[in-house]
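Colleague: Provided below are the primary sequence and the corresponding predicted coordinates.
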Amino acid sequence: QVRHRAHVSGDSRPADGEVPAAVHGRADAAVRQIRVFLRRPRIADAAGGAVRPGRPAGRRGASQPGQAAVLGHHALHAAGLLHAVPVDGPAGGSADPHLPRIAGQADLRDPRDLRVARRVMPAAAHATWLAALVAGLGVLLAAGFAAGFHLAARRRGATPWPLVLAQFAAASPWRPRDLWAVVLVLAAAQFLRRFAPPALLYDVLAFQIALLAAILWRMRGKPQALGARAAPRTVLAEAALRWLAILPLIWFLGFAWNLGLNLLGREPAFQHAVALFLETDTVWEQARFVFFAVIVAPVAEEALFRGLLLPLLVRHAGAAAGVALTALGFAALHGLESLPALAAFSVALSLAYARTGTLWVPMAMHALFNAANLALVAALVRSGALPG
């Protein structure tokens, strides 16, 4: 029936009465879209209600006539044939009587995915993902407040963090010449990067890998250059607790910062790393990006900012100034899109280093932060809130 409607489409039929192949193609696409809709367990109709296909996959049998008509209405609209099909839907009671028959004869075992359905009715196709995303963010927010109260109770009677950082800085084996050596290695790597083709791999080689190599080079002969060792279970528990505790503040600062940018007439943009992640096309590219963002970047950046830079700044400028300058440099490195939120996160990383005495906790916190952000971006793409 859908293909028949393509024949009677007045603006598509040429003078000799032949139907162009393009119209046949659009009609076939409309039929496939109807089949995809009928495979969904629950689809929102045009009036906002719920539509059940009715029978299990593989059996014949139409859903309610008006509901099937609405599905056909949307599919034909996407195919450009809407003008040829008079469909009023369930409320009007004058639905095309042939569309239910198409629904009943559709091959519900057709192994097509939901991409077509998302293009036609994105709100219906993404509703489950969006609801799960909102619920998950709510759970994380509640857990963050609980973790913050727990850490506040633990801090009672503890040694003040400025004193702890001053002790760490005095015992640190790092010297200013080590910092200058690392800076020179990074400058050389960035210079060579200009001659390489634009690719994520070369960006990582020119910064994170070069940074790790330089720090490992300067670590020779320096005992406990990255702080004390700790059991993996302790590291993961402390990292998760402290990451959750800072999460509500990060979200608030990010929201306030973007709101301020909007009020100033500047459209907020994604961080460079997020934009690169959205441009990945294959599973291999996504897996490689996740490895760099969750493993390589946290280790390299924490070794630089908390392992090397923070002790030097605390030794020469004091604990508070050292933490503040480290936070400013950390946030500026990642761009202005999330400057206050990343500065607050950097302060939390420095305090975690002071409270635990090991750099592995800030590294694990950083890895959790990056992994959660990538998961959030992927969920937003899946829910339709961000273009994939």
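Modeller: Looks like it came in fine. All of these numbers come straight from a predicted model, not from anything done at the bench.

Colleague: Every contact and neighbour count from this point should use C-alpha atoms.
Modeller: Noted.

Colleague: How far does stretch 372-384 sit from its chain's centre?
Modeller: 4 Å (CA atoms, centre = their mean, to the nearest Å).

Colleague: What of stretch 240-259?
Modeller: On CA atoms, centre = their mean, the centre of stretch 240-259 falls 15 Å from that of its chain.

Colleague: now swap in stretch 275-295 and tell me
Modeller: A distance of 11 Å separates the centroid of the chain from that of stretch 275-295, by CA atoms, centre = their mean.

Colleague: What about the residue lying closest to R229 once chain neighbours are set aside, how many residues nearby?
Modeller: Closest residue in space to R229, ignoring its immediate chain neighbours: T358 at 6.1 Å, by CA to CA, 6 or more residues apart in numbering. Neighbourhood size, T358 [other CA atoms under 10 Å]: 21.

Colleague: thinking T358 is in contact with A225, fair?
Modeller: No - between T358 and A225 there is no contact under CA atoms under 8 Å: 9.9 Å.

Colleague: what about L336, helix or strand, and which?
Modeller: Using DSSP states H and E, L336 maps to neither a helix nor a strand.

Colleague: With A327 instead?
Modeller: If you go by DSSP H and E, A327 is part of helix 319-333.

Colleague: Beyond that helix, next helix or strand please.
Modeller: Next along the chain after helix 319-333, taking DSSP H and E as the criterion, comes helix 339-356.

Colleague: So what angle separates the directions of that next one and helix 319-333?
Modeller: When axes from the mean of the first three to the mean of the last three CA atoms, to 10 degrees is applied, the directions of helix 339-356 and helix 319-333 differ by 130 degrees.

Colleague: what comes up buried for the helix or strand just after helix 339-356?
Modeller: Scanning forward in sequence from helix 339-356 by DSSP H and E, the next helix or strand is helix 360-383. Buried residues in helix 360-383, counted by 16 or more other CA atoms under 10 Å: 360-371, 374, 377-383.

Colleague: Tell me which other helices or strands helix 360-383 touches.
Modeller: helix 122-154, helix 232-263, helix 272-279, helix 297-302, helix 339-356 (3 or more CA pairs under 8 Å, 6 or more residues apart in numbering; DSSP states H and E).

Colleague: alright, now check it against this:
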Amino acid sequence: MNHDNRQSLNCTQRIQRIGISLWVYLILQVAAGFLTSLPLLFGWHVNTTVFMAAAVFCGLPALALALVLTGTPLTGLSTLGHRTLPTLLRAVPMTFFWSIGFSLLWALLGTSSQQLPAVFSTADKIGMFFIIGVIGPVIEELFFRGFAYNCLKGYSPVFAAVISSLAFSFLHMNFTQGIPVFFMALVFCWAYEQTGSLWVPILLHVINNSMALLVGWFPLLIILLLVLAVLGLVVTILMVPAIRQAWHQLMEKRALFRCVWKAPLFWLVGVAFVGFSLYMVVAR
């Protein structure tokens, strides 16, 4: 798609194409899960790492389609950014504040978050760490921050952050993961905007996923996560003025949300997210 065609896309068309790409992402994940599970019908063993890798790598064709449909450039890959360390010192604790905070909330409500598949061998643990802790975050950040956020940023960075974070939330297809990752995604967008480097949200995502895996294998690490979560609460409180300012900026651009309503392929993913999440709650 040439530069002129990119410029001709309006807000509704961009959100619609984000929706198309997100549907492709979801459908490919379902197809990958089905195909990798077929050997179980014959009593054959399916390696956990292979199953997870199939789901993770589905993001690549979806990303390629998204970039072709919109011509959105993946900016921020050629730089480590500016104000990177100060941004990370705030973003890392805030990420764990939302992650740990919601985990504690779900525990109080008697609703457990989705558990990772059990792995036993060292090789499986290394493979899962590489797939979930590294490759998955890279692909997801390229899609949701590199593509979806940049696709809409020209209209309003705050609006782009909300829509791309909703898309990231929808991908998880359950409330217990989808709600906290929405707020975590907002932190990732903020870090991306602050530094101008896509490597910063990638690093934040890698840290989050890696720690989620490691704490399952080394339970004492939960102490570190709790400390980070408390620090994240403090940082979030200190950033209330900036959050309030971002909210006012979003309200000034609230007319843009009409574009979402005119892009059914996007909000229907949200309907599917709510429906599937409610089904999981009722079926539990």
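Modeller: Everything's here; your move. Small disclaimer: the values here were computed from a predicted structure and weren't measured.

Colleague: show me the contacts for the aligned partner of the residue nearest to R229 of structure 1 in structure 2.
Modeller: Correspondence of T358 of structure 1 to structure 2, assessed by TM-score structural alignment: S197. S197 of structure 2 makes contact with 75-82 under the criterion CA atoms under 8 Å, 6 or more residues apart in numbering.

Colleague: Need the counterpart of F130 of structure 2 in structure 1.
Modeller: Per TM-score structural alignment, F130 of structure 2 is aligned with F291.

Colleague: if we can go back for a sec, the helix holding A327 of structure 1 - contacts with which helices or strands?
Modeller: Judged by 3+ CA pairs under 8 Å, 6+ apart, the packing partners of helix 319-333 of structure 1 are helix 161-171, helix 310-317, helix 339-356.

Colleague: After superposing, tell me the mean distance of the last one to structure 2.
Modeller: Think helix 339-356 of structure 1. Superposing on structure 2 places helix 339-356 of structure 1 at an average distance of 1.5 Å from its equivalents, by mean CA distance after the TM-score superposition for structure 1.

Colleague: relative to helix 310-317, how tilted is that helix?
Modeller: Using the same axes, to 10 degrees: helix 339-356 of structure 1 against helix 310-317 is 90 degrees.

Colleague: What is helix 339-356 of structure 1 packed up against?
Modeller: Using 3+ CA pairs under 8 Å, 6+ apart, helix 339-356 of structure 1 is in contact with helix 161-171, helix 232-263, helix 319-333, helix 360-383.

Colleague: how far apart are the helix or strand just after the shortest one and its match in structure 2?
Modeller: In other words, helix 161-171 of structure 1. Using DSSP H and E, the helix or strand that follows helix 161-171 of structure 1 in sequence is helix 176-193. For helix 176-193 of structure 1, the mean deviation from structure 2 after alignment is 4.6 Å (mean CA distance after the TM-score superposition for structure 1).

Colleague: next SSE after helix 176-193 of structure 1?
Modeller: Helix 176-193 of structure 1 is succeeded, C-terminally, by helix 200-204 (DSSP H and E).

Colleague: Mind listing residues that contact the next helix or strand after that following helix?
Modeller: As assigned by DSSP H and E, the chain's next helix or strand after helix 200-204 of structure 1 is helix 210-218. For helix 210-218 of structure 1, contacts defined as CA under 8 Å, 6+ apart pick out 178, 181-182, 185-186, 189, 299-300, 303-304.

Colleague: How about stretch 228-245 of structure 2?
Modeller: Stretch 228-245 of structure 2 is contacted by residues 90-98, 100-101 when judged by CA under 8 Å, 6+ apart.

Colleague: Now find how far off-centre stretch 263-282 of structure 1 is within its chain.
Modeller: 11 Å.

Colleague: In it, which residues are buried?
Modeller: For stretch 263-282 of structure 1, the neighbour count (16+ other CA under 10 Å) marks 273, 277-278 as buried.

Colleague: tell me the contacts of S338 of structure 1?
Modeller: Going by CA under 8 Å, 6+ apart, S338 of structure 1 touches 254, 257, 271, 331.

Colleague: counterpart of the last one in structure 2?
Modeller: Looking back up the chat, that one is A331 of structure 1. Match for A331 of structure 1 (TM-score structural alignment): S169.

Colleague: just to revisit the earlier point, what is the mean deviation of the helix holding A327 of structure 1 from its aligned residues in structure 2?
Modeller: Helix 319-333 of structure 1 sits 3.2 Å off on average (mean CA distance after the TM-score superposition for structure 1).

Colleague: ok and that helix relative to helix 161-171, angle-wise?
Modeller: Computed by the same axes, to 10 degrees, the angle separating helix 319-333 of structure 1 from helix 161-171 equals 80 degrees.

Colleague: any idea how far L253 of structure 1 is from E337 of structure 1?
Modeller: Distance from E337 of structure 1 to L253 of structure 1, counting by CA to CA, to the nearest Å: 11 Å.

Colleague: Can you verify my assumption that F37 of structure 1 contacts A117?
Modeller: Yes - using CA under 8 Å, F37 of structure 1 is in contact with A117, at 6.2 Å.
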